[in-house]
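Asker: This is the structure alone, sequence omitted:
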């Protein structure tokens, strides 16, 4: 099979470029002063705990975020990203991955295509698509001169839509982008210039430092945890020049095992037996 869903490449490029910002150099200190002393107080107030990022610049916070990201053995990436450059649809992404090559997750275009992906270590890939995914695949194969008759296509979809297809890396790449299982790619990214530290905020009850990058009409904002390890925990990207929806990606479940339980044997079809 030659076809690969084009949205997969777009999603991964978005995630990768956003992660670059988390690893980027920045500029501009920010103040964390709690305010003027209360001259009316009759007794000294308890000392305010030192802020984890007290007096740090954006560049220094970015270095800490990159070091934390590189130290993680696993993580989950979830959120919504533009499906492609031509529509205003968003793709939902939810993938857990580790540095050993294992992954488990899903990619969904609401109301249309959905795809599940599973891999244990450096072993085979297991791919499960819904009916619309496989029909789209067969349509593309027909364009490549490898199409089936309508009867054959319907039979193939009925066989595949409720099962997992076991594939080696080459076959998996033909079916979909396998970069979603490559955690090293997110951990090994270069820097970026012109990243600025903004005002700290609280997200879901968690204090985070804010780093943002502005490029033409596009603004990418990265939230870095101020408690525990300074992991990048949320990335948003907006582009006022485009009708495409915003990107919102969250990083979580650092260093937690990835569930690589394989599906029952009677639900698996070997791609090598598909002809």
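Answerer: Right, received. Where do you want to start? Small disclaimer: the values here were computed from a predicted structure and weren't measured.
Asker: from here on, contacts and neighbour counts on C-alpha atoms
Answerer: Noted.
Asker: got a list of contacts for the helix or strand harbouring residue 94?
Answerer: Residue 94 belongs to strand 90-98 when elements are defined using DSSP states H and E. Strand 90-98 is contacted from outside by 11, 73-83, 103-110, 180-183, 245, 257-258, using CA atoms under 8 Å, 6 or more residues apart in numbering.
Asker: right, and the helix or strand after that strand?
Answerer: Later in the chain than strand 90-98, the nearest helix or strand by DSSP H and E is strand 103-108.
Asker: ok, residue 130 touching residue 114?
Answerer: Yes - the pair residue 130 / residue 114 is scored as a contact, 5.7 Å apart, by CA atoms under 8 Å.
Asker: So what's the residue count around residue 11?
Answerer: Residue 11 has 24 neighbours, counted by other CA atoms under 10 Å.
Asker: ok, which stretches of this protein are helices?
Answerer: 6-22, 58-71, 131-143, 150-160, 169-175, 183-187 (DSSP state H).
Asker: what's the last one packed up against?
Answerer: Helices and strands touching helix 183-187, as assessed by 3 or more CA pairs under 8 Å, 6 or more residues apart in numbering; DSSP states H and E, comprise helix 6-22, helix 58-71.
Asker: List the buried residues of the shortest one.
Answerer: Translated: helix 58-71. For helix 58-71, a neighbour-count test (16 or more other CA atoms under 10 Å) marks 58-70 as buried.
Asker: Show me what that helix is in contact with.
Answerer: With contact meaning CA under 8 Å, 6+ apart, helix 58-71 is reached by 22-29, 53, 187-188, 195-197, 211, 224, 229-232.
Asker: how does it look with 6 Å?
Answerer: Helix 58-71 is contacted from outside by 22, 23, 24, 25, 26, 27, 187, 196, 197, 230, 231, 232, using CA atoms under 6 Å, 6 or more residues apart in numbering.
Asker: measure the fourth one to residue 238 for me?
Answerer: Distance check for residue 25 against residue 238: by CA to CA, to the nearest Å, it reads 20 Å.
Asker: The third one now?
Answerer: Taking CA to CA as the criterion, residue 24 is separated from residue 238 by 18 Å.
Asker: Compare these two (neighbour count), which wins?
Answerer: Set side by side, residue 24 and residue 238 show more neighbours around residue 24, with 27 against 17, by other CA under 10 Å.
Asker: take a look at this one as well, against the first:
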């Protein structure tokens, strides 16, 4: 069945070119190393000043490298986070709101810039995706077939090893970027970046670190200057943005009702869409 592949490819082809996904968690997804970490700020070894700085405070006195190191250390301890993301490329927009935890649980929605949405639920070994009719129309041209009609409005179920699991990669960004900010894809420090000014992100004071992506677009990362130094937001000029909140808030996933679920392996054996 091609529908599940189209769901994944449509979103990831837009998302992948932004550079915002380069700092995914180091899982098995083979797309994660394709793009450079656009919002990565430098992460060179910390000076003694970094160690002396109080937890969650005094970031404005540190270098960009030290700020990134502290943020990464805080992110490594996170158990969950909420991500709101918008990505634009060549006139196409993908937006997502997901909450995910370190056990693999995730709930949220992905939208195609006003052209439909898909609900997402994920556990450690299962993914459910529920696209609406408008979403299907956007990703499957001329998809008015009996097979498609059967799955519109249903939850499409699959294992995390299957193609449809790639559609939930926004879930991986919720924690993955927090844990790898300031690192290249191979885990080495990125030595670029400049400490900027300050701003508030949803009422929280933040210190700014700026850099450029491979296309020369300005990337701005906002790190919390109060409480734990989590990454609060990352914006790539002309490409997209990510905003984080609800740190360490439990994520509850409820499996959809059985009569509303279609197993893609069983359904896709003879379906053509």
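Answerer: In hand now; what should we look at? Note that this is a predicted model, so its numbers are computed, not measured.
Asker: Output the helices and strands packed on helix 183-187 of the first structure in CSV; the columns should cover distance to residue 175 of the first structure.
Answerer: Listed next are those as CSV, based on distance: least, CA to CA, whole Å:
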stretch, distance to residue 175 of the first structure
helix 6-22, 11
helix 58-71, 29
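Asker: what do we get in the second structure for residue 68 of the first structure?
Answerer: Applying TM-score structural alignment, one finds that residue 68 of the first structure aligns to residue 74 in the second structure.
Asker: Roughly how far does its match sit from residue 50 of the second structure?
Answerer: According to CA to CA, residue 74 of the second structure stands 13 Å off from residue 50 of the second structure.
Asker: and residue 123 of the second structure, what is it in contact with?
Answerer: Applying CA under 6 Å, 6+ apart, the residues near residue 123 of the second structure are 104, 105.
Asker: quick one: it and residue 85 of the second structure, what's the gap?
Answerer: Distance of residue 123 of the second structure to residue 85 of the second structure, given as CA to CA: 21 Å.
Asker: before we move on, back to that, ok, which of the helices and strands packed on helix 183-187 of the first structure comes nearest residue 262 of the first structure?
Answerer: Residue 262 of the first structure lies closest to helix 6-22 among these, at 23.2 Å (CA to CA).
Asker: what does that closest one rub up against?
Answerer: 62, 83, 84, 177, 189.
Asker: Show me the one in those residues that has more neighbours than the rest.
Answerer: Ranked by neighbour count (other CA under 10 Å), those have residue 62 at the top, with 32 neighbours.
Asker: Grab the nearest non-local neighbour of the most centrally placed residue in the second structure.
Answerer: Geometric centre of the second structure, nearest residue: residue 173, 2.8 Å, by CA atoms, centre = their mean. Closest residue to residue 173 of the second structure apart from its sequence neighbours, by CA to CA, 6 or more residues apart in numbering: residue 24 at 5.4 Å.
Asker: Near that neighbour, how many other residues are there?
Answerer: 26.
Asker: Residue 253 of the second structure too?
Answerer: Using other CA under 10 Å, residue 253 of the second structure has 14 neighbouring residues.
Asker: Over to residue 81 of the second structure?
Answerer: 25.
Asker: So it is in contact with residue 250, correct?
Answerer: No - at 8.7 Å, residue 81 of the second structure does not count as touching residue 250 under the criterion of CA atoms under 6 Å.
Asker: Please report how far the aligned partner of residue 96 of the first structure in the second structure lies from residue 243 of the second structure.
Answerer: Alignment note (TM-score structural alignment): residue 96 of the first structure maps to residue 99 of the second structure. Using CA to CA, residue 99 of the second structure is found at 12 Å from residue 243 of the second structure.
Asker: More neighbours: which of these two?
Answerer: Using other CA under 10 Å as the criterion, residue 99 of the second structure and residue 243 rank with residue 99 on top: 29 against 20.
Asker: picking up where we left off before, indicate which one of the helices and strands packed on helix 183-187 of the first structure is closest to residue 150 of the first structure.
Answerer: Taking these one by one with CA to CA, helix 6-22 is closest: 24.2 Å.
Asker: what angle separates the closest one from strand 103-108?
Answerer: Here helix 6-22 of the first structure points in a direction 120 degrees away from that of strand 103-108 (axes from the mean of the first three to the mean of the last three CA atoms, to 10 degrees).
Asker: What residues does residue 81 of the first structure make contact with?
Answerer: When contacts are counted by CA under 6 Å, 6+ apart, residue 81 of the first structure touches 90, 91, 247.
Asker: Count residues in the vicinity of residue 2 of the first structure, would you?
Answerer: Neighbour count of residue 2 of the first structure, defined by other CA under 10 Å: 13.
Asker: Please tell me which residues of the second structure stretch 195-212 of the first structure aligns onto.
Answerer: The aligned range for stretch 195-212 of the first structure is 193-210, by TM-score structural alignment.
Asker: buried ones in that stretch?
Answerer: Buried residues in stretch 193-210 of the second structure, defined by neighbour count with 16+ other CA under 10 Å: 193-196, 198-199, 201, 205-210.
Asker: Columns distance to residue 148 of the second structure on top of those residues, output as CSV?
Answerer: Listed next are these as CSV, based on distance: CA to CA, whole Å:
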residue, distance to residue 148 of the second structure
193, 47
194, 50
195, 50
196, 50
198, 49
199, 47
201, 42
205, 48
206, 46
207, 48
208, 46
209, 46
210, 45
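Asker: Mind checking which of the residues you listed land in strands?
Answerer: 194, 195, 196, 198, 199, 201, 205, 206, 207, 208, 209, 210 (DSSP state E).
Asker: Which pair in these has the greatest spatial separation?
Answerer: Using CA to CA, those reach their maximum pairwise distance at 194 and 201, which is 19.1 Å.
Asker: Residue 7 of the second structure and residue 118 of the second structure, how far apart?
Answerer: Applying CA to CA to residue 7 of the second structure and residue 118 of the second structure gives a distance of 9 Å.
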